[in-house]
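Asker: got a structure for you, letters missing:
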């Protein structure tokens, strides 16, 4: 089954246009539950009610407000909020290209694939050029009544767009005071280096599973078939007497796994 595009647009690089389709690059696999009444298993639902009286409030009667403190707030009308929405557009403006790796990871938010729509030659030419230049394009666009900032990069033969966080969302590393103002000893540094070396290798994403989701699925399957399930809880690791002891133990475990 082919992937389904979630949005269509066109990349604008100067006067150059490349039509693209946008696809999700990640998938939410969270297990979702329904709420029931424990007495009779009837479905329950949440309701918006007045805090003072508990009376339900219909959607048309609700208003958003910005709290000012001291019990006061600025009330915003739906038409006022609607006037702030950006005009609809299918244009993805590439503002500039920067060297790949210039942005730290904390700037990146959610990835999307960009696939060719009509002119495949232009699409793959742009993807190859971005890859050869080892660059990322800073882009801005409007999608579903919201403005986005993103980084365009090449992944293999294709293009990927990762939405970026805004500057007011990205925090610098705070000044952290160490518990003890002393440099590690040569022995501790050597052991730490050995620890890194002992578990170095390639990254295989197939090795890493959502263990909670797998155990939850097994629990649901077992209850579905009437089997009794005994939950397994991981043992707490014993506290090490020192950093050196912890490092030695970790190195030993790494060598056993190897």
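Answerer: Here it is on my side, so go on. Because the structure is predicted, anything quoted here is derived from the model rather than measured.
Asker: can we go C-alpha only for contacts and neighbour counts from here?
Answerer: OK.
Asker: And the helices in the stretch 151-258 of the chain?
Answerer: Secondary structure of the stretch 151-258 of the chain (DSSP state H, counting those that start in this stretch): helices at 186-198, 211-224, 243-257.
Asker: Return the angle between stretch directions for the shortest one and helix 243-257.
Answerer: Meaning helix 186-198. Angle of helix 186-198 versus helix 243-257, following axes from the mean of the first three to the mean of the last three CA atoms, to 10 degrees, is 20 degrees.
Asker: Give me the packing partners of helix 186-198, helices and strands only.
Answerer: With contacts taken as 3 or more CA pairs under 8 Å, 6 or more residues apart in numbering; DSSP states H and E, helix 186-198 sits against helix 243-257.
Asker: contact partners of the helix it packs on?
Answerer: 188, 191, 192, 194, 195, 198, 199, 240 (CA atoms under 8 Å, 6 or more residues apart in numbering).
Asker: before we go on, here's another structure to hold up against the first:
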């Protein structure tokens, strides 16, 4: 991994030099725009409205227009801002971990300590673990002041940027002011459905079906070209599935519970057979 930023965490008089790395990456199949007739790549050109010339990316500057005047801001202008020069992740306060609403969370970054900072880095990590708190921090990255939360993930400090208060919309739906009558039987059946699907979250059990199928489609088209039969590749579409049937709420809940129980039995049986096969191989 390549670090995208270097700075330091400051809490009280303690300073912890760190390197910042992106904690996530996309697994999407990369697609390009092409001309459908001949497959030629579509390229976008940045043209100046004044001189009509194509402008290279490195020659493009940002500007603010108030309607009457335009102020051009260069990279040197941005780098001169005190916040941009700070290179400091300042701890503002330590808050209970459960007070951070997940809706605020944005991009995640791993923080790696410099060799000389391993002890204070470890001390901060253990302090967060011992108190079950997260650190609310501010810092500047890519020409923006960021609000973020600093928390522990395994042996690493994880920095996760947060949305500002005015960036989160309020959910104002008039229909929710109406309170429909929900019977005790319906609530009981809904609880049974929740229990039938209860478990411990394991992200490794989930796959991005769309990307898997897209890769399958790309590989099939590479082999067969435009003669590809998608029904042979993916199977026929189910036009008359059970989902099209109109069910009342109680019946839908009842069928869902039964279906979930049946699925659990199948998974348990498959898991038992898999364990038995591994045991026989060892023997």
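Answerer: Sure thing, it's come through. Note that the coordinates shown come from a computational prediction; the quantities given were computed from them, not determined experimentally.
Asker: Could I get the TM-score for this pair?
Answerer: Overlay of the two chains. TM-score (TM-score structural alignment, normalised by the length of structure 1): 0.84; 250 aligned residues with a CA RMSD of 2.9 Å.
Asker: still on that earlier bit, including distance to residue 156 of structure 1, could the helices of the stretch 151-258 of structure 1 go into TSV?
Answerer: Converted to TSV, the helices of the stretch 151-258 of structure 1 look like this (distance: least, CA to CA, whole Å):
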stretch	distance to residue 156 of structure 1
helix 186-198	29
helix 211-224	30
helix 243-257	33
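Asker: closest to residue 116 of structure 1 out of those?
Answerer: helix 211-224 (34.6 Å; CA to CA).
Asker: residues of the closest one that come out buried?
Answerer: Residues residue 219 are the ones in helix 211-224 of structure 1 that count as buried (16 or more other CA atoms under 10 Å).
Asker: Against which helices or strands is it packed?
Answerer: Secondary elements touching helix 211-224 of structure 1 (3+ CA pairs under 8 Å, 6+ apart): none.
Asker: which bit of structure 2 covers that helix?
Answerer: The alignment of helix 211-224 of structure 1 onto structure 2 (TM-score structural alignment) covers residues 209-222.
Asker: Have a look at how far, on average, that stretch is from structure 1.
Answerer: Following the fit onto structure 1, the mean deviation recorded for stretch 209-222 of structure 2 is 1.0 Å by mean CA distance after the TM-score superposition for structure 1.
Asker: contacts for that stretch?
Answerer: For stretch 209-222 of structure 2, contacts defined as CA under 8 Å, 6+ apart pick out 28, 29, 228, 233.
Asker: Can you tell me which of these comes closest to residue 270 of structure 2?
Answerer: Of all the contacts of stretch 209-222 of structure 2, residue 270 of structure 2 sits closest to residue 233, with 26.0 Å by CA to CA.
Asker: what secondary structure does that closest one sit in?
Answerer: Using DSSP: H, G, I helix; E, B strand; the rest coil, the structure places residue 233 of structure 2 in helix.
Asker: can you pull out the strands in the stretch 51-200 of structure 1?
Answerer: Counting by DSSP state E, counting those that start in this stretch, the stretch 51-200 of structure 1 has strands at residues 64-69, 72-76, 91-99, 108-116, 135-143, 146-155, 158-164.
Asker: so where in structure 2 does the third one end up aligned?
Answerer: Think strand 91-99 of structure 1. With TM-score structural alignment as the criterion, strand 91-99 of structure 1 aligns to 88-96.
Asker: buried set for the matching stretch?
Answerer: Applying 16+ other CA under 10 Å to stretch 88-96 of structure 2 flags 88, 89, 90, 91, 94, 95 as buried.
Asker: Compute the number of surrounding residues for the aligned residue in structure 2 for residue 31 of structure 1.
Answerer: The equivalent of residue 31 of structure 1 in structure 2 is residue 29 (alignment by TM-score structural alignment). Neighbourhood size, residue 29 of structure 2 [other CA atoms under 10 Å]: 11.
Asker: Over to residue 143 of structure 1?
Answerer: The local packing of residue 143 of structure 1 (other CA under 10 Å) involves 18 other residues.
Asker: Would you confirm that it contacts residue 88?
Answerer: Yes. With contacts counted by CA atoms under 8 Å, residue 143 of structure 1 reaches residue 88, the gap being 7.3 Å.
Asker: Let me have the strands of the stretch 51-200 of structure 1 in JSON lines, adding distance to residue 122 of structure 1 as columns.
Answerer: Converted to JSON lines, these look like this (distance: least, CA to CA, whole Å):
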{"stretch": "strand 64-69", "distance to residue 122 of structure 1": "45"}
{"stretch": "strand 72-76", "distance to residue 122 of structure 1": "45"}
{"stretch": "strand 91-99", "distance to residue 122 of structure 1": "15"}
{"stretch": "strand 108-116", "distance to residue 122 of structure 1": "9"}
{"stretch": "strand 135-143", "distance to residue 122 of structure 1": "16"}
{"stretch": "strand 146-155", "distance to residue 122 of structure 1": "14"}
{"stretch": "strand 158-164", "distance to residue 122 of structure 1": "12"}
